[in-house]
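Chemist: what would the 3D arrangement of this be:
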Amino acid sequence: MKIDGVIYLDHQATCPLDSTVFAEMMPYFEGRFGNPHSSDHAVGWRASQAVQRAASEIATLIGADPDEIIFTSGATEANNLALLGLAREGLASKRRRILLSSIEHKCVLEIGRALSVEYGFSIEHLPVDSQGALDLDALENSIADDVFLVSVMGANNEIGTIQDIERISRIVGASGAYFHCDAAQAPSAMDVSRLADHADLVSLSSHKMYGPSGIGALFARRDLQPLMQPTILGGGQQNGLRSGTLPAALCVGFGAAASIAASEGGDHRRKQLADLRDSFL
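Modeler: From the prediction side, this is the model:
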């Protein structure tokens, strides 16, 4: 697309807001502006229903249930909640190693450093090949019953490499470790309809799939949530895992974008993008 005469190709940084998504959001900037946590009046109920519907749409995108979706400010916060949120559970166990792919997003690598310095976990970086694909032999050689968690992104934000998440999941699952997948870039690049079957924790970002900026989500398996600690304290919203008043308009936009990504139109858009990439190269 063109912006002020400039051809914009940096969709891995952020996507333009889809016009259909914007149309879905608009009413929640106007007459449907209620606080979704206000449970004593109809305005709050309507906002809450809209947020719940958005959670359902996002859950459908990755094959999860709505109560497993925790809204965040974006994928960075989702990554923090996933890894730091489970850290105390790791401290209580004998599993003190965490494996990260060497090409994870900077925020995941920074969280790894914090887990090492502040919590004493042993952080190991798994190698990738010349195309950015995770070395699965290295993963199999590194995995053991002392590994607490493995984090591998679905689609790389710099070079676009799509990882074999299903196979990685089988290797990690066999060891009893948790598997986290940063899937911020994934919905625009790959089929994510069964991602919740393969990962225990999945980070998502709205603005990487033609939704609004400032909103993301963490999928956390239902049975994992009681083991997690919040990284933001406050009024106890979202089962106490992420406090703060949810922005109904942004949630609605995120849900609408997820619906498009999960539709046949989303499949067509991914194929069209791949064709354009191949033609350009």
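Chemist: going by C-alpha atoms from here, please, whenever you check contacts or count neighbours.
Modeler: Will do.
Chemist: which residue ranges of the stretch 51-200 of the chain form helices?
Modeler: 75-91, 106-119, 136-142, 165-175, 195-198 (DSSP state H, counting those that start in this stretch).
Chemist: which one of these lies closest to residue 236?
Modeler: Residue 236 lies closest to helix 75-91 among the helices of the stretch 51-200 of the chain, at 14.6 Å (C-alpha to C-alpha).
Chemist: elements contacting the closest one?
Modeler: The contact analysis (3 or more C-alpha pairs under 8 Å, 6 or more residues apart in numbering; DSSP states H and E) places helix 75-91 against helix 106-119, strand 178-182, strand 201-205, strand 216-220.
Chemist: quick one: the second one to chain centroid distance?
Modeler: Using C-alpha atoms, centre = their mean, to the nearest Å, the distance from the centre of strand 178-182 to the centre of the chain it belongs to is 9 Å.
Chemist: could you check the angle helix 106-119 makes with it?
Modeler: 140 degrees (axes from the mean of the first three to the mean of the last three C-alpha atoms, to 10 degrees).
Chemist: pick the most deeply packed of the helices of the stretch 51-200 of the chain.
Modeler: Comparing those by mean neighbour count (mean count of other C-alpha atoms under 10 Å), helix 75-91 ranks first with a mean of 22.
Chemist: among the helices of the stretch 51-200 of the chain, which comes closest to residue 245?
Modeler: So among the helices of the stretch 51-200 of the chain, helix 75-91 is nearest, using C-alpha to C-alpha, at 15.3 Å.
Chemist: the inter-axis angle of that closest one versus strand 201-205?
Modeler: Using the same axes, to 10 degrees, helix 75-91 lies at 160 degrees relative to strand 201-205.
Chemist: right, and residue 178 touches residue 150 too?
Modeler: Yes: with contacts counted by C-alpha atoms under 8 Å, residue 178 reaches residue 150, the gap being 6.3 Å.
Chemist: and the two? Which one has more around it.
Modeler: Taking neighbours as other C-alpha atoms under 10 Å, residue 178 and residue 150 compare with residue 150 leading, 27 against 19.
Chemist: how close does the residue lying closest to residue 113 once chain neighbours are set aside get to residue 98?
Modeler: Nearest non-adjacent residue to residue 113, counting by C-alpha to C-alpha, 6 or more residues apart in numbering: residue 123, 7.5 Å away. Going from residue 123 to residue 98 by C-alpha to C-alpha, to the nearest Å gives 5 Å.
Chemist: alongside the first, I'd like the structure of this one:
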Amino acid sequence: MPYLDHAATTPMLPEAIESMTEQLGRVGNPSSLHACGRTARRVVEESREIIAEAFSARPSEVIFTSGGTEADNLAVKGLYWAGRARGRGRVIAGAAEHHAVLDAVNWLAVHEGADVHYLPVDELGRYRAEELERALGDETALVTAMWANNEVGTLQPVPELAALAHAAGAHFHSDAVQAAGILPVGLDGLDAVTISAHKLGGPLGVGALLLAKGVDPVPVLHGGGQERDVRSGTLDTPAIAGFARAVQVSLAHRDAEARRLTALRDLLVREVLAAVPDAHLNGDPTGRLPGNAHFTFPGCEGDALLMLLDARGISCSTGSACSAGVAQPSHVLLAMGVPQDLARGSLRFSLGHTSTEADVRALAEALPPVVERARRAGLT
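Modeler: Coordinates of the predicted model:
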């Protein structure tokens, strides 16, 4: 059964399962001072060192969280509040961000009086440095722009955007959940970077905010003062161990896997366009995530296509899994200028470490009758 939804979550790597399972049979709160607690703490700190090295950070700059959403909220809210204390009340957020960022920014606008500016994207889904430069000012507390778009796969000019933010005295955060593990991603030159374990072969429910030394967001969670007093809560030792092992394995094979997925993605694009000639590839055709292919199918509803493919054993997505079941067109496509009727007929196919050429061929074979049926349904 072809699984083409790795952007939503990718199967755990066997090595990560082994590392996590080993810890599940052990007891010990890593904040406890007895021997069991110290053993758990050693696992956590060794994992922290592995993740830090992989993402150009110091171990003290790795703040463990429950996943990407929590890390995004900590960065967006915490850095806004810290900036507001310095007299800076503006947040600049990309218009095509994940909802973990957009909804946090909107919450700040509604409940905290934040002055919010949304950075537009071009027709390929890319933020432009000149647009950010025009929006920046002395009142800007935070700029947040993702490393790579989670829906259409377009890569963003993160170093250039971060340099502009810093020149204006603002902090810069990037949600790198989709890029980490498959592209060179790191904290170098940034203030905060979000990563998530289950997108790179680790377990669900654990992630990290890479937080530069000297950058101190106001905490969102309060309690025991763990994680630099920024994120309180008992650390999940087994999940963190699985996270670190997945990072190790993905980093060891990153470049080769990126080349393999790029070739497989290009094959998928050719096969889909041959099967459905009027389909349109969204996002940058070359400057995109290696495993991402996002299409619009005119005359179809994306949900109908998804369910028809699912009935044939093919798993894919209409966009972010966090927005699945929401009966509205993708905010990313709308921000790119795609008309609503076309935006509703989109599907995301995302590849990962278990993907094969056979998966792509199965999709190409299934698409023509599925699209035809979906179009007939749309006419009734």
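Chemist: report the TM-score for the pair.
Modeler: Overlay of the two chains. TM-score (TM-score structural alignment, normalised by the length of the first structure): 0.92; 269 aligned residues with a C-alpha RMSD of 1.3 Å.
Chemist: ok so, going back, identify the contacts common to residue 123 and residue 98 of the first structure.
Modeler: Counting by C-alpha atoms under 8 Å, 6 or more residues apart in numbering, the shared contacts of residue 123 of the first structure and residue 98 are residue 112.
Chemist: give the residue from the two that has the larger number of neighbours.
Modeler: Applying other C-alpha under 10 Å to residue 123 of the first structure and residue 98 shows that residue 98 carries more neighbours, namely 24 against 21.
Chemist: the second structure: which residue goes with residue 148 of the first structure?
Modeler: Using TM-score structural alignment as the criterion, residue 148 of the first structure maps onto residue 141 of the second structure.
Chemist: you'd agree its match is up against residue 90?
Modeler: Yes: judged on C-alpha under 8 Å, residue 141 of the second structure makes contact with residue 90 at a distance of 5.5 Å.
Chemist: got any residues that touch both of the two?
Modeler: Common neighbours of residue 141 of the second structure and residue 90, counting by C-alpha under 8 Å, 6+ apart, are residue 80.
Chemist: who has more neighbours out of these two?
Modeler: With neighbours defined as other C-alpha under 10 Å, residue 141 of the second structure and residue 90 compare such that residue 141 has more, 30 against 24.
Chemist: got a list of what the more buried one touches?
Modeler: With contact taken as C-alpha under 8 Å, 6+ apart, residue 141 of the second structure is in contact with 79-80, 82-84, 88-91, 169-171.
Chemist: repeat that for residue 225 of the first structure.
Modeler: Residues in contact with residue 225 of the first structure (C-alpha under 8 Å, 6+ apart) are residue 241.
Chemist: and for residue 97 of the second structure?
Modeler: The contact partners of residue 97 of the second structure, by C-alpha under 8 Å, 6+ apart, come to 145-146, 149, 332.
Chemist: go with 10 Å
Modeler: Residues near residue 97 of the second structure by C-alpha atoms under 10 Å, 6 or more residues apart in numbering: 103, 118-119, 144-151, 174-175, 331-332.
Chemist: got a ChimeraX select line for the buried ones in those?
Modeler: What follows is the ChimeraX syntax selecting those of the contacts of residue 97 of the second structure that are buried according to 16 or more other C-alpha atoms under 10 Å:
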select :118,119,144,145,146,147,148,149,150,151,174,175,331,332
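Chemist: just want the most central residue of the first structure.
Modeler: residue 203 (1.6 Å; C-alpha atoms, centre = their mean).
Chemist: which position in the second structure aligns with that residue?
Modeler: By TM-score structural alignment, residue 203 of the first structure lines up with residue 194.
Chemist: quickly note the distance from its match to residue 207 of the second structure.
Modeler: Look at residue 194 of the second structure and residue 207 of the second structure: by C-alpha to C-alpha, they are 8 Å apart.
Chemist: which residues are common contacts for the two?
Modeler: 63, 65, 67-71, 177.
Chemist: turn these into TSV, columns for distance to residue 46 of the second structure.
Modeler: Listed next are these as TSV, based on distance: C-alpha to C-alpha, whole Å:
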residue	distance to residue 46 of the second structure
63	14
65	16
67	19
68	21
69	24
70	22
71	21
177	22
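Chemist: which one of those is nearest to residue 127 of the second structure?
Modeler: residue 177 (17.5 Å).
Chemist: contact partners for the closest one?
Modeler: Residue 177 of the second structure sits in contact with 7, 67-69, 72, 98, 146-150, 185, 193-200, 207-208, where contact means C-alpha under 10 Å, 6+ apart.
Chemist: how about it, what's its partner in the first structure?
Modeler: Mapped onto the first structure by TM-score structural alignment, residue 177 of the second structure lines up with residue 184.
Chemist: again with residue 102 of the second structure
Modeler: Using TM-score structural alignment as the criterion, residue 102 of the second structure maps onto residue 109 of the first structure.
Chemist: for residue 264 of the second structure, same thing?
Modeler: Mapped onto the first structure by TM-score structural alignment, residue 264 of the second structure lines up with residue 276.
Chemist: related to what we said a few turns ago, okay if I get the helices and strands packed on helix 75-91 of the first structure as CSV plus distance to residue 253 of the first structure?
Modeler: Converted to CSV, those look like this (distance: least, C-alpha to C-alpha, whole Å):
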stretch, distance to residue 253 of the first structure
helix 106-119, 24
strand 178-182, 20
strand 201-205, 12
strand 216-220, 11
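Chemist: relative to residue 29 of the first structure, which of these is closest?
Modeler: Among these, strand 216-220 comes nearest to residue 29 of the first structure, with 18.6 Å by C-alpha to C-alpha.
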